[in-house]
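*Asks:* Fold the following, please.
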Amino acid sequence: MSGPVITGTIHGVGLGPGAPDLLSVRADRLVRTTRHIAYFRKAGRPGQARRIAEGMLRADAIEFPMEYPVTTEIPVSDPRYNACLSAFYAQCTEKLAALARSGEDVIVLCEGDPFFYGSFMHLHSRLSGVVPVHVVPGITGMAGAWNATGMPITWGDDVLTVAMATLPEEELVRRIRDTDALVVMKIGRNLPKLRRAVAAAGREEAAWLVEHAAMPNQKVTPLTEAESVTPYFSILLIHGQGRRP
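*Replies:* Sure thing, here's the model as predicted:
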């Protein structure tokens, strides 16, 4: 009589905003003890998630870099973009599920929090119900960014809006004007558009740019003084000024 089938677990592990000592105790333990390590990266790059985990992996770790087939080469609005990424996530899912079915645990290294604008959620939706999947929360990049400014992002009843700089300019203006506190991500080449939107909303003097939050090369600059921006690791902030004792 055969014994029970042992299935491994896929762990989406939030690594936080960039500093290795900002991992949770649970995340640290999984990164250091799990043999199979997966992570996303752009082709030809080591990948930010892997960089955070540098020096933490066990000596016999087996790494599975998942290299995006497309990043900015095709517009998001192009049907080919979704088709390409969908096939990519399907391939990654098949590989991870096969490892789990063979009894192996796997961790997927995730920048920030796995469920906050991260690529892991696309694997999670495909793996759920197929093999066991667990998520380890992480400190978000935006939390690292507003802490870098040394000022609270919200007070009292402030409403916080999180927006993407990829939104149409008129939509950005409306969102910026209508909120108390603001976080804008995915800036990169959208900085000129974002700068115009912040000015049109009348909030240019209150805006800050944070680059490489919680990393050694962290930089905090008022938007009015910023000339350029690091494409990927940049966040714009406007702090709420709400009710306080």
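*Asks:* use CA for all of it now, contacts and neighbours both
*Replies:* Fine.
*Asks:* What are the boundaries of the helices in the protein?
*Replies:* Here the chain has its helices, by DSSP state H, at 25-33, 48-52, 79-101, 120-127, 141-149, 169-178, 191-200.
*Asks:* Show me what the longest one packs onto, helices and strands only.
*Replies:* Using 3 or more C-alpha pairs under 8 Å, 6 or more residues apart in numbering; DSSP states H and E, the elements in contact with helix 79-101 are strand 62-68, strand 106-110, helix 120-127.
*Asks:* go on, the second one?
*Replies:* For helix 48-52, the contact count by 3+ C-alpha pairs under 8 Å, 6+ apart identifies strand 36-42, strand 106-110 as packing neighbours.
*Asks:* Just put those strands in CSV and tack on mean neighbour count and distance to Arg51.
*Replies:* Formatted as CSV, the helices and strands packed on helix 48-52 follow (neighbours: other C-alpha atoms under 10 Å; distance: least, C-alpha to C-alpha, whole Å):
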stretch, mean neighbour count, distance to Arg51
strand 36-42, 20, 10
strand 106-110, 27, 10
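*Asks:* Next, the structure of the following sequence, for comparison with the previous one:
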Amino acid sequence: MNRKPADCGTLYGLGLGPGAPDLMTVRADRLLRGARHLAFFRKAGRPGQARQIVEGLLPEGVREYPLEYPVTTEIPFDSPSYKGILAAFYAECCDRLKALARTGEDVVVLCEGDPFFYGSFMHLYTRLRDSLPIQVVPAITGMSAAWTATGLPMTWGDDMLTVLTGTLPETELVRRMAESDALVVMKVGRNLPRVRDALARTGRLESAWLVENASMANQRVVKLSEAEQLSAPYFSIVLVHGQGRRP
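*Replies:* Below you'll find the model as predicted:
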């Protein structure tokens, strides 16, 4: 393990929750309002969802460091070039943040949802945890906000909950959907038709919900069988509720 300088600043992975500012934790709000240096991921030319969530909550004079993805959906995520490009990007981000922290300054990195649940911050954490003091502030996940938005309990009794990604092959989605009682499907986007077909093959389409932008002003909740679109916004989750044991 690398030795951490005694006068080094701390890197905070700040979970913001699903999108509504008032669903942040008290700890996250306190750290955010006291931040001097703020980093956040975004697509080039976009304001960044994490940055939009905290609009109006930042202290005067805070310095901002956008970390702009070199690619997002322009090339397939499973291509060697995609992996190489992003690996170089995360290494560059780490160099920037490490240089700043080693001046003695704390740095807050904004994280949509929970930092350890499908978040970009994880790629920084694994690269920096042996060389910088890091604290992770957990948060409400997007899937929790999504199932709350349906107005139905997600799991009962002995229900087994499975979290899947829509990027999986359809045959794999079918296999795992058939094994579980309650389902959460993340990373829906352009994979929506594949997810819909997999649910239909397992006889679960009529029980599925599509929740877009959970907890945000533009939240939309609809039965998946009634959603005719071929894609969904980035912040979209498909749910199938468990129906297990209860008194």
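*Asks:* rewinding a little: mind checking the helices and strands packed on helix 48-52 of the first structure for the one nearest to Tyr117 of the first structure?
*Replies:* Among these, strand 106-110 comes nearest to Tyr117 of the first structure, with 10.5 Å by C-alpha to C-alpha.
*Asks:* any residues touching that closest one, and which ones?
*Replies:* Contact partners of strand 106-110 of the first structure, identified using C-alpha atoms under 8 Å, 6 or more residues apart in numbering, comprise 8-15, 30-31, 34-40, 49-50, 96, 99-100, 118-120.
*Asks:* Check which residues of stretch 224-237 of the second structure are buried.
*Replies:* 224-225, 232, 235-237 (16 or more other C-alpha atoms under 10 Å).
*Asks:* what's the answer for stretch 111-125 of the first structure, then?
*Replies:* 111-116, 120, 123-124.
*Asks:* start to end distance for that stretch?
*Replies:* Using C-alpha to C-alpha, to the nearest Å, one end of stretch 111-125 of the first structure lies 18 Å from the other.
*Asks:* residues near Asp180 of the first structure, how many?
*Replies:* For Asp180 of the first structure, the number of neighbouring residues by other C-alpha atoms under 10 Å comes to 20.
*Asks:* who's in contact with it?
*Replies:* 158-161, 239-242.
*Asks:* Include distance to Val70 of the first structure when you put the buried residues of stretch 111-125 of the first structure into JSON lines, please.
*Replies:* Formatted as JSON lines, those follow (distance: C-alpha to C-alpha, whole Å):
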{"residue": "Glu111", "distance to Val70 of the first structure": "19"}
{"residue": "Gly112", "distance to Val70 of the first structure": "21"}
{"residue": "Asp113", "distance to Val70 of the first structure": "22"}
{"residue": "Pro114", "distance to Val70 of the first structure": "20"}
{"residue": "Phe115", "distance to Val70 of the first structure": "21"}
{"residue": "Phe116", "distance to Val70 of the first structure": "20"}
{"residue": "Phe120", "distance to Val70 of the first structure": "16"}
{"residue": "Leu123", "distance to Val70 of the first structure": "17"}
{"residue": "His124", "distance to Val70 of the first structure": "20"}
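*Asks:* wait, which of the helices and strands packed on helix 79-101 of the first structure is closest to Pro137 of the first structure?
*Replies:* Of these, nearest to Pro137 of the first structure by C-alpha to C-alpha is strand 106-110, at 9.6 Å.
*Asks:* residues in the second structure aligned with that closest one?
*Replies:* Under TM-score structural alignment, strand 106-110 of the first structure corresponds to residues 107-111 of the second structure.
*Asks:* Redo the buried residues of stretch 224-237 of the second structure as CSV? Include distance to Tyr82 of the second structure.
*Replies:* Below are those laid out as CSV (distance: C-alpha to C-alpha, whole Å):
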residue, distance to Tyr82 of the second structure
Leu224, 31
Ser225, 33
Ala232, 22
Phe235, 22
Ser236, 23
Ile237, 24
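*Asks:* now for those, which pair is the farthest apart?
*Replies:* Longest span within those, C-alpha to C-alpha: Ser225 and Phe235, 18.9 Å.
*Asks:* Help me confirm that Asp106 of the second structure comes into contact with Arg36.
*Replies:* Yes. Asp106 of the second structure lies in contact with Arg36 (C-alpha atoms under 8 Å); the separation is 7.3 Å.
*Asks:* More neighbours: those two, which one.
*Replies:* A count of neighbours by other C-alpha under 10 Å puts Asp106 above the other of Asp106 of the second structure and Arg36, at 21 against 18.
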